[in-house]
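Asks: Below is the structure, and that's it, no one-letter string:
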């Protein structure tokens, strides 16, 4: 487009020189020729437009936005049309308390008051993409700075409007998923009205006041101690039960022995044991009997 206008200026200048009576009039023909060449070159270059991958081209002709969108690739278009590329890939906008993580330098975390009056600090990442077919609408009604006009304020408003329905401790623990689901619906609905698609939101961190953190840690430690004590008591009960079963087994064994063995059986078992000792290489003299008629066995 610039080359076309430049060529027109050169052509007009050449025409003026040709009609003038000055000494420079002899250069009028050359200037006219150069102007025509520049115009033709500008038309050729402007008629071919390449859209990079992941982009969509929005066409504007004399300030009027065209509805047809140029997809990635090479296109032959009206040389007078201006093309504005729009990023249609997934984009990530992060608001974080850590200076090097967020899109805005410095502490950009969201600070909100919960229903219990406590202030919490929330880090949030928003994953979204521009709807390719809605790119002309965005360009005409919002502009290319849609992140500053839509993404950032909508995300921060969603956090603040929904955090007031929760207590700080609930946001930190049991109702975190519910809170994230609610702000997702809020942001997705608003983005859809403005030609964008919300893909995912990530509540990356929720920081509580120091006093609340200390209270939660104390509660967790107490619960862990209680669980540890329950484990110890359970282990002691199991050990007591084991000892009871062992004692019962010994008592049953002794009862069976006392009621099931006769004197003759005991005498027979004694003789067997002493015989085995007598047959041993280490045995020298074995006295067997009930003390009245002893029997002496030896290895001689």
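Replies: That came in fine, so what should we check first? Please read these numbers as outputs of a predicted model, since none were measured by experiment. Numbering: from 1, shown residues only.
Asks: going forward, measure contacts between C-alpha atoms and count neighbours the same way
Replies: OK.
Asks: For residue 72, give its distance to residue 49.
Replies: 10 Å (C-alpha to C-alpha, to the nearest Å).
Asks: Which of these two has more residues huddled nearby?
Replies: More crowded of residue 72 and residue 49, by other C-alpha atoms under 10 Å: residue 49, with 19 against 16.
Asks: show me the contacts for the more buried one.
Replies: 74, 75, 76, 77 (C-alpha atoms under 8 Å, 6 or more residues apart in numbering).
Asks: Quick check: closest non-adjacent residue to the first one.
Replies: Right, the one you point to is residue 74. Closest residue in space to residue 74, ignoring its immediate chain neighbours: residue 50 at 4.4 Å, by C-alpha to C-alpha, 6 or more residues apart in numbering.
Asks: for comparison:
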């Protein structure tokens, strides 16, 4: 704009001189218009408007100045102003930008992360020196630092912790470290959301095999426990039968058997004619009751 104003002013002077020598009104009018346009261009070159939710960094001959807040500012025509938006920006690390990490066991995981960050207006000059532009802030500072921290945190945990048991803890650690790393550089990180963690295909196969092995082990353990319980039940049952037989054996003396035979004889004699014969190896043996009504 400043160069244009110089050109217009030079054109105005030339037209004025030509018109003066030739005494042509048109040349003088053109000189006047060029002069006015040059002055307007020079004025605009010395004025810069910073939009709302932006901060400007003035640079004059390679030297940065004080950050410019939103509003109208007068500046040197040799000063360039680089604007930075102060609105929160979402950096989505998913899809083709998903972060590939490795656990402490070497398993490959894929982490989907969203980072919400914004430029701190008071530190816009430091950001300009580090990155140079608003687009470069994300590409040179937020993105590489976030990826590095995410990988380092996951490397301290096992695969199972990474995608299941410790996800909340890992997300909290990542958020704290990202904020701590970027805050001194003039980047305010408000939210770090660990949205999803999924294992690679190879790791998923290993997980499935491990689950199947654990289930098989549980079934074998349960079968062994059932067999042991059944064996214990049978042992206790056998011991009970053996103890009962010993009691019966001790209680079945000759006198008891003789008395039972007599009782049986009495019962049989009530319905049928019976007779008794001695039983045993001698005449004093236990009597045997014989029913004479049956041949």
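Replies: Nice, thanks for sending it over. In this text, all values refer to a predicted model and were calculated from it rather than measured experimentally.
Asks: Just give the TM-score of the two.
Replies: Here the TM-score for the pair of chains, by TM-score structural alignment, normalised by the length of structure 2, is 0.61; 210 aligned residues with a C-alpha RMSD of 3.1 Å.
Asks: just to revisit the earlier point, which one of the contacts of residue 49 of structure 1 is nearest residue 298 of structure 1?
Replies: Ranked by distance to residue 298 of structure 1 (C-alpha to C-alpha), the contacts of residue 49 of structure 1 are led by residue 74 at 116.8 Å.
Asks: my read is that closest one is in a strand, agree?
Replies: Yes. Residue state for residue 74 of structure 1 (DSSP: H, G, I helix; E, B strand; the rest coil) corresponds to a strand.
Asks: Wait, it touches residue 48, no?
Replies: Yes. Here residue 74 of structure 1 reaches residue 48: they are 6.9 Å apart, a contact under C-alpha atoms under 8 Å.
Asks: Identify the contacts common to those two.
Replies: Counting by C-alpha under 8 Å, 6+ apart, residue 74 of structure 1 and residue 48 have no shared contacts at all.
Asks: where do the strands sit along the stretch 151-295 of structure 2?
Replies: All strands of the stretch 151-295 of structure 2, identified by DSSP state E, counting those that start in this stretch, fall at 187-199, 274-278, 287-291.
Asks: Turn those strands into CSV, columns for distance to residue 56 of structure 2.
Replies: Formatted as CSV, the strands of the stretch 151-295 of structure 2 follow (distance: least, C-alpha to C-alpha, whole Å):
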stretch, distance to residue 56 of structure 2
strand 187-199, 15
strand 274-278, 131
strand 287-291, 127
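Asks: now the longest helix along structure 2 against strand 187-199, angle please.
Replies: For structure 2, the helix that runs over the most residues, judged by DSSP state H, is helix 201-251. Angle between the axes of helix 201-251 of structure 2 and strand 187-199 is 50 degrees (criterion: axes from the mean of the first three to the mean of the last three C-alpha atoms, to 10 degrees).
Asks: and helix 201-251 of structure 2, how far from the chain's centre?
Replies: 40 Å (C-alpha atoms, centre = their mean, to the nearest Å).
Asks: What is the neighbour count of residue 231 of structure 2?
Replies: Residues near residue 231 of structure 2, counting by other C-alpha under 10 Å, number 12.
Asks: how about it, what does it touch?
Replies: Applying C-alpha under 8 Å, 6+ apart, no residues contact residue 231 of structure 2.
Asks: hang on, the earlier thing: please report how far the residue nearest to residue 74 of structure 1 lies from residue 61 of structure 1.
Replies: Counting by C-alpha to C-alpha - residue 50 of structure 1 and residue 61 of structure 1 are separated by 18 Å.
Asks: and if you look at residue 78 of structure 1?
Replies: Applying C-alpha to C-alpha, the value for residue 78 of structure 1 to residue 61 of structure 1 is 9 Å.
Asks: can you pull out the helices in structure 1?
Replies: Taking DSSP H as the test, the helices found in structure 1 are 2-19, 28-47, 135-141, 146, 152-163, 168-172, 176-193, 210-260, 263-278.
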